[in-house]
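[1] The following block contains a protein sequence and its predicted model.
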Amino acid sequence: MSDGACGDAGGLTLYGAAASGSVAVEAALTLLGLPYELVEGATWADAAARERVAPANAMRQVPTLVWPDGEVMTESAAILIHLADQHPEARLAPAVDAPLRRSFLRWMLHVSSAIYALHWIKPDVARIGAPESLRGAVVDAVHERIAFCWAHMDAQLDPGRHLLGDELTVLDLYVAVVSRFGPWRERFYEAAPRMTPAVRRVDDDPRLAALWRARFPAG
């Protein structure tokens, strides 16, 4: 194990970083009781971290999960959905034939494509052709769009104890982590008041308390 790995490796290797989307995967692995080796590195800020993950993921991004057979999975939403589906006994996702499955997939992909993906712009605004002199304005615009996308999701969900009803799913884990990114939780609470109680329940889940403290304290 390396750089804060949790438990015996058991064949799973996760390239991740504190305060990143990989923490949602760590949360799922924790709830499932699956040991893994964590290879730590903030790839968006550290060239050495990018080189560590490069043999497994040419995009040089986290999270990257390597299975015991050597197959690589990237994309946090895909990893979370697959982990939940591989362990139906944990009930971390609606079954494929369950009425809530369509809503589950819709919002997992919404968080991934409409919200999480926007954070890729912020470290280097030249990625969208903007000059560095406009970085502040671009980041402000990104944060406005993220808040809008949270509000859109909030208006269409009818949460119970958790986002899809009374059972915790990986959607709850995903939102609990991504809502900690800028524009930060205060703005999330403002934009998504209906989702807020469910997300705070994930923050307070005793099974995840040590993980949150170590890997991504809520702001």
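    Yep, it's here. Numbering: from 1, shown residues only.
[2] rest of the way, CA atoms for contacts and neighbours
    Noted.
[3] Starting from residue 162, give me the distance back to the residue nearest to residue 182 when sequence neighbours are not counted.
    Residue nearest to residue 182 in three dimensions, not counting chain neighbours: residue 143, with 6.8 Å by Cα to Cα, 6 or more residues apart in numbering. Shown here: residue 143 relative to residue 162, a distance of 25 Å by Cα to Cα, to the nearest Å.
[4] close enough to count as contact, the residue nearest to residue 182 and residue 184?
    No: counting by Cα atoms under 8 Å, residue 143 sits too far from residue 184 to count as a contact (9.1 Å).
[5] okay, now the one to match up with it:
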Amino acid sequence: MTPPPAPLTLYGAAASGSVAVEAALTLLGRPYTLVEGATWADAAARDRVAASNPMRQIPTLVLPDGEVMTESAAILIYLADLHPEVRLSPAPDDPLRLQFLRWMLYVSSAIYSLHWIKPDVTRIGAPESARDAVVAAVHDRIAFCWAQMDHQLVPGRWLLGDELTVLDLYVATVSRFGPWRERFHAVAPRMAEVVRRVDEEPRLAALWRERFPQG
């Protein structure tokens, strides 16, 4: 009898990018211990994760052997590839693999990364007095990037066709961040239809409700 997989430790927080990882672990049936803490707002949370991730950011995933993974896109790709039987990512020889990798990294670098600016606009050299203008500009850029992705994808039932992947989970999570779903629906109507299906996925309904009510 095959023993169950060893539990993982995930540093994360409600209403954050770590919820996409929680969604993937839920679909994979992988047990994990959640260490809760909003590192962008809580010094104690930053201190808790520091031993595993010197950047003091979430999500941070600690594997059973103690190895650490950071970066949400990398964690999601790794977990999906670790369990190919669940089919949460196209296989390396699948023609869809190129677009899968392209858009996973696009969401991470072109969209998710912009949210790092908003809690502290001085990170990019802007004065605190310009915060409202900077955040508005960031939201405009995020909307533009979602629109560009929407123009280039031809979704099926899911973003890449007939099978749900961690890309769907990633977009469903990151699109909950400001400037919120109303604007996402306006600029990315094709993806919005898919994201509504992800929101309604029965296996994830409790997770979305508890960890990231729709913004």
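    Yep, it's here. All figures in this text were calculated on a predicted structure; none of them were measured in a lab.
[6] Outside of stretch 178-196 of structure 1 itself, list whatever touches it.
    With contact meaning Cα atoms under 8 Å, 6 or more residues apart in numbering, stretch 178-196 of structure 1 is reached by 19, 21, 111, 116, 143, 146-148, 150-151, 153-155, 157-159, 163, 218-219.
[7] Would you write a PyMOL line that selects the buried entries of those residues?
    To isolate in PyMOL the members of the contacts of stretch 178-196 of structure 1 that are buried, counting by 16 or more other Cα atoms under 10 Å, one can use:
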select buried, resi 19+21+111+116+143+146+147+148+150+151+153+154+159+163+218
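[8] So which of the contacts of stretch 178-196 of structure 1 sit within helices?
    143, 146-148, 150-151, 153-155 (DSSP state H).
[9] intersection of neighbour lists for residue 143 and residue 184 of structure 1?
    With Cα under 8 Å, 6+ apart, residue 143 of structure 1 and residue 184 have no common neighbours.
[10] Start from the N-terminal end of structure 1 and give the helices.
    Ranges of helices in structure 1, per DSSP H, are 22-32, 47-53, 76-86, 101-110, 135-156, 170-178, 184-191, 196-203, 209-215.
[11] Out of those helices, which gets nearest to residue 39 of structure 1?
    Ranking these by proximity to residue 39 of structure 1 (Cα to Cα) places helix 47-53 first, at 8.3 Å.
[12] Check which residues of that closest one are buried.
    Applying a neighbour-count criterion of 16+ other Cα under 10 Å, one finds 49-53 buried in helix 47-53 of structure 1.
[13] from memory residue 67 of structure 1 sits against residue 11, does it?
    Yes: in this structure, residue 67 of structure 1 is within contact of residue 11 by Cα under 8 Å, at 6.5 Å.
[14] and stretch 135-152 of structure 2, how far from structure 1 on average?
    Here the mean offset of stretch 135-152 of structure 2 against structure 1 after fitting is 0.2 Å, by mean Cα distance after the TM-score superposition for structure 1.
[15] Read off where that stretch ends up in structure 1.
    Under TM-score structural alignment, the alignment places stretch 135-152 of structure 2 onto residues 139-156 of structure 1.
[16] Name the residues that touch that stretch?
    With contact meaning Cα under 8 Å, 6+ apart, stretch 139-156 of structure 1 is reached by 107, 114-115, 118-119, 121-122, 182-183, 187-188, 191-195.
[17] between those residues, which has the most around it?
    Comparing these by number of neighbours (other Cα atoms under 10 Å), residue 195 comes first, having 26 neighbours.
[18] counterpart of that one in structure 2?
    Using TM-score structural alignment, residue 195 of structure 1 sits opposite residue 191 in structure 2.
[19] Against residue 7 of structure 2, how distant is that match?
    Distance, residue 191 of structure 2 to residue 7 of structure 2, using Cα to Cα: 33 Å.
[20] Roughly how far does the closest residue to residue 65 of structure 1 other than its chain neighbours sit from residue 117 of structure 1?
    Once flanking residues are discounted, residue 65 of structure 1 sits nearest to residue 14: 4.6 Å by Cα to Cα, 6+ apart. From residue 14 of structure 1 across to residue 117 of structure 1, the span is 20 Å (Cα to Cα).
[21] Residue 62 of structure 1 contacts residue 23, correct?
    No: here residue 62 of structure 1 does not reach residue 23: they are 9.9 Å apart, not a contact under Cα under 8 Å.
[22] any residues in contact with both of the two?
    Here residue 62 of structure 1 and residue 23 have 16-17 as joint contacts, going by Cα under 8 Å, 6+ apart.
[23] Identify the residue spatially nearest to residue 49 of structure 2, adjacent ones excluded.
    Distance criterion Cα to Cα, 6+ apart; nearest residue to residue 49 of structure 2, sequence neighbours excluded, is residue 56 at 5.6 Å.
[24] State the number of residues packed around the one you found.
    Counted with other Cα under 10 Å, the neighbours of residue 56 of structure 2 add up to 19.
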